[in-house]
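Enquirer: got a structure for you, letters missing:
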């Protein structure tokens, strides 16, 4: 009984702030996020010294740790990666080759909740693409759990999502089951994709259905996301600041759907992987 009373009080307070913010005529804001992805440094059981692992991790840092800014209003948002200068030597060597094999530079990401529009400018091996598609909703489940994130009361929601075709393929094509007893036909079949759980924390104190990246559709701004080995955390929020920029739709590049762009990226990754392996096989010690 006591828990129910506390929940009612929390919701009442949140609704009070929500109504106050929504009443503002030109409601807009900015949210700043940090994204961090952890990486398995065992590389399939390959023996490697701790010093070597640290060296690779440092080279990969610019790919695995990023900062973003989400500009939003009542119906639109623009999610951009913050520009930063790389330190000398960072991104070179194997880390740089790995980055090249990934083959893509993701540009600004636009979401229009009202009209269900998703736009993103991407560069792939020197070619510009404009992903133009409909927003794909996630089936969120409310858990009833709450926690405090800064000054905001956050509510927990979860959803299941299928991995993208690119992440399934990886740089070496579709993953296959490791089973010595399996038949040759079974080995040639790719594994069934496993659904990935997404955990999000949102606040109704900022009443927009927006969030970082492709995460959206909750009754408040998403402040925190955990999916697989990636976490996205909101570090700062500005509401109705004089410095809020106008949200403009991305427009550069060849128009493709998300599925078409994923297919092109997958093909290029496999092509570069074959070239890379061919170069290693063709190399050798020179006299």
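Expert: Thanks, I have the structure now. Note that the coordinates shown come from a computational prediction; the quantities given were computed from them, not determined experimentally.
Enquirer: Please count neighbours and contacts with C-alpha atoms only from this point.
Expert: Noted.
Enquirer: which residues sit in contact with the residue lying closest to residue 225 once chain neighbours are set aside?
Expert: Computed as Cα to Cα, 6 or more residues apart in numbering, the closest residue to residue 225 that is not its neighbour in sequence is residue 200, at 4.5 Å. Under the criterion of Cα atoms under 8 Å, 6 or more residues apart in numbering, the contact list for residue 200 reads 156-158, 222-226.
Enquirer: try this one side by side with the last:
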């Protein structure tokens, strides 16, 4: 039986009856939040920045990211064939904002996480361990739809040719949906992450299908060169490219 849940944040979840068969489909949307700082000392420049930011926000809201879950495995990626009216450079920025460029594979059984990205025409599979994400689960909770969600915090360290940056991460997960996956490579919590904020970008679930009949076959990334995060950081520095 299909249930429709209206969220207080005006999101819409489509939830199917859940028999824990391990097949779940989640669609996420993305908001860019105050990407450019306010500069009251230069109103004209800030006006230009605000116009650019409004365009980025509008385009980012058109993006759809899909998370498919099949038992212990998941794959998070940008939905293909999206029609977005913007130039190629801006599109790459919008897609990658919030560290969302590439495909993200996770396996809860093996604790393996792989981010598959393209750099200068070459594919790299960046391998890490899910246990490397150190979460602090708080007592703070809120209702998203009919789900009681709990807040968890962590810090993501990003190293590139500009420097080393520590970005705070705020996630809201649902123990009622017992799959420790989420968007953009975040997981390992005792429940599905349905909202996360990172680098002034917020990802939030707009559709959740439990016990889905959609195709949920997951292929572990294999095409490309397998590297560690440190190895990829060195490669990206030499090529003068950044990844967030």
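Expert: Thanks, I have it. The shown structure was predicted, so the numbers you read here are calculated from the model rather than taken from an experiment.
Enquirer: What lines up with the residue nearest to residue 225 of structure 1 in structure 2?
Expert: Alignment note (TM-score structural alignment): residue 200 of structure 1 maps to residue 171 of structure 2.
Enquirer: That match: what secondary structure?
Expert: Using DSSP: H, G, I helix; E, B strand; the rest coil, the structure places residue 171 of structure 2 in strand.
Enquirer: how close does it get to residue 31 of structure 2?
Expert: According to Cα to Cα, to the nearest Å, residue 171 of structure 2 stands 15 Å off from residue 31 of structure 2.
Enquirer: ditto for residue 123 of structure 2
Expert: Note on residue 123 of structure 2: its distance to residue 31 of structure 2, by Cα to Cα, is 27 Å.
Enquirer: do residue 215 of structure 2 as well
Expert: Separation of residue 215 of structure 2 from residue 31 of structure 2 (Cα to Cα) stands at 27 Å.
Enquirer: cool, residue 85 of structure 2 as well?
Expert: Separation of residue 85 of structure 2 from residue 31 of structure 2 (Cα to Cα): 17 Å.
Enquirer: Out of these two, name the residue with the larger neighbour count.
Expert: In this view residue 85 of structure 2 and residue 31 are compared by other Cα atoms under 10 Å, and residue 31 has more residues nearby, 21 against 10.
Enquirer: I'd guessed that one sits against residue 59; true?
Expert: No: taking contacts as Cα atoms under 8 Å, residue 31 of structure 2 lies outside contact range of residue 59: 9.4 Å.
Enquirer: for the nearest residue to residue 175 of structure 2 once chain neighbours are set aside, what are its contacts?
Expert: Nearest in space to residue 175 of structure 2, with sequence neighbours left out and distances taken as Cα to Cα, 6+ apart, is residue 191 at 4.2 Å. Neighbour list for residue 191 of structure 2: 173-181 [criterion: Cα under 8 Å, 6+ apart].
Enquirer: Show me what residue 191 of structure 2 aligns to in structure 1.
Expert: In structure 1, residue 191 of structure 2 lands on residue 220 (TM-score structural alignment).
Enquirer: Residue nearest the middle of structure 1, spatially speaking?
Expert: For structure 1, residue 213 is the residue whose C-alpha lies nearest the centre (Cα atoms, centre = their mean; 5.4 Å).
Enquirer: Tell me the secondary structure at that one.
Expert: Residue 213 of structure 1 ends up coil, using three-state DSSP.
Enquirer: Skipping adjacent residues, who's closest to it in space?
Expert: residue 79 (6.4 Å).
Enquirer: same check, this time on residue 195 of structure 1
Expert: Closest to residue 195 of structure 1 by Cα to Cα, 6+ apart is residue 162, at 4.7 Å.
Enquirer: Just the residues contacting stretch 235-244 of structure 2, thanks.
Expert: Contact with stretch 235-244 of structure 2 is made by 96-99, 119-120, 158, 160-162, as judged by Cα under 8 Å, 6+ apart.
Enquirer: Let's see which of those residues end up in strands.
Expert: Those of the contacts of stretch 235-244 of structure 2 mapping onto strands are 119, 158, per DSSP state E.
Enquirer: how about the contacts of stretch 235-244 of structure 2, which pair is most distant?
Expert: 98 and 120 (20.5 Å; Cα to Cα).
Enquirer: more neighbours, those two?
Expert: Between residue 98 of structure 2 and residue 120, residue 98 has the larger neighbour count (other Cα under 10 Å), namely 21 against 8.
Enquirer: Map residue 64 of structure 2 onto structure 1.
Expert: Matched to structure 1 by TM-score structural alignment, residue 64 of structure 2 sits across from residue 67.
Enquirer: Show me where the stretch 51-200 of structure 1 has its helices.
Expert: 93-102, 165-169, 184-187 (DSSP state H, counting those that start in this stretch).
Enquirer: TSV for those helices, including mean neighbour count and distance to residue 54 of structure 1?
Expert: Below are the helices of the stretch 51-200 of structure 1 laid out as TSV (neighbours: other Cα atoms under 10 Å; distance: least, Cα to Cα, whole Å):
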stretch	mean neighbour count	distance to residue 54 of structure 1
helix 93-102	16	12
helix 165-169	16	24
helix 184-187	11	35
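Enquirer: can you tell which of those is closest to residue 22 of structure 1?
Expert: helix 165-169 (38.7 Å).
Enquirer: helices or strands up against that closest one?
Expert: Under the contact criterion of 3 or more Cα pairs under 8 Å, 6 or more residues apart in numbering; DSSP states H and E, helix 165-169 of structure 1 touches helix 258-282.
Enquirer: mind listing what's buried in the helix it packs on?
Expert: 258, 261-262, 265-270, 272-273 (16 or more other Cα atoms under 10 Å).
Enquirer: In this structure residue 212 of structure 2 contacts residue 25, no?
Expert: Yes: counting by Cα under 8 Å, residue 212 of structure 2 touches residue 25, with 6.4 Å between them.
Enquirer: which position in structure 1 aligns with residue 158 of structure 2?
Expert: When structure 1 is aligned by TM-score structural alignment, residue 158 of structure 2 is paired with residue 164.
Enquirer: OK, contacts around that match?
Expert: residue 262.
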